[in-house]
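> What follows is a protein structure lacking sequence information:
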């Protein structure tokens, strides 16, 4: 599942994000969501989040999506 819809993301989910510094290479960083930083319900490049370790990036993949 991609991370373009805010409704699919919640604190505590394990996700893969792309950090600003890694956008050219596409290198993904895996972690657990602490805060959702994007206010809009959809973003074409991924919803911006802060991980528990403090890293900030846009969600590219959700590993344990919440049931809808």
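Happy to help now that I have it. Everything numeric in this text was worked out from a predicted model, so none of it was measured.
> Going by C-alpha atoms from here, please, whenever you check contacts or count neighbours.
Noted.
> Helix, strand or coil: sort out the residue nearest the centre of the chain for me.
Residue closest to the mean C-alpha point of the chain, counted by CA atoms, centre = their mean, is residue 59 at 2.5 Å. Reduced to three states with DSSP: H, G, I helix; E, B strand; the rest coil, the structure at residue 59 is strand.
> what separates it from residue 29, distance-wise?
The gap separating residue 59 from residue 29 is 9 Å, by CA to CA, to the nearest Å.
> Overlap in contacts, the two.
The contact sets of residue 59 and residue 29 overlap at 16-18 (CA atoms under 8 Å, 6 or more residues apart in numbering).
> and here's the other structure:
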């Protein structure tokens, strides 16, 4: 799951996102989805979500997916 399709993202799902401030470095932030902010069914840069801790970013991978990456 690439995080580009809205129907792949659910509230309560553990995801890796990239914050706006980290777009250049690609640094990932991990957390649990609280709100799905993107309304369209697809976004090429990832669906925008708010994590349970309040951080907002675009989903890059979903836990359980073989491509899921843990923070480095």
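Noted; the coordinates are in hand. Here the structure is a predicted model, which is why all the values come from computation and not from measurement.
> quick one: TM-score?
Taking TM-score structural alignment, normalised by the length of structure 1 as the basis, the two superposed chains have a TM-score of 0.93; 65 aligned residues with a CA RMSD of 1.0 Å.
> on that earlier part again, isn't the residue nearest to the centre of structure 1 right up against residue 16?
Yes: with contact defined as CA atoms under 8 Å, residue 59 of structure 1 counts as touching residue 16 (5.9 Å).
> And the strands in structure 2?
Counting by DSSP state E, structure 2 forms strands over residues 14-19, 28-36, 48-51, 56-62, given from the N-terminal end onward.
> and the longest one with strand 14-19, angle?
So that's strand 28-36 of structure 2. Between the axes of strand 28-36 of structure 2 and strand 14-19, defined by axes from the mean of the first three to the mean of the last three CA atoms, to 10 degrees, the angle is 100 degrees.
> and strand 28-36 of structure 2, how far from structure 1 on average?
Once the two models are superposed, strand 28-36 of structure 2 sits on average 0.2 Å from its counterpart in structure 1 (mean CA distance after the TM-score superposition for structure 1).
> Go ahead and name everything in contact with that strand.
With CA under 8 Å, 6+ apart as the criterion, strand 28-36 of structure 2 contacts 9-19, 22, 47-53, 70-71.
> how far does that strand sit from the chain's center?
If you compare the mean C-alpha spot of strand 28-36 of structure 2 with that of the full chain, they lie 6 Å apart, counting by CA atoms, centre = their mean, to the nearest Å.
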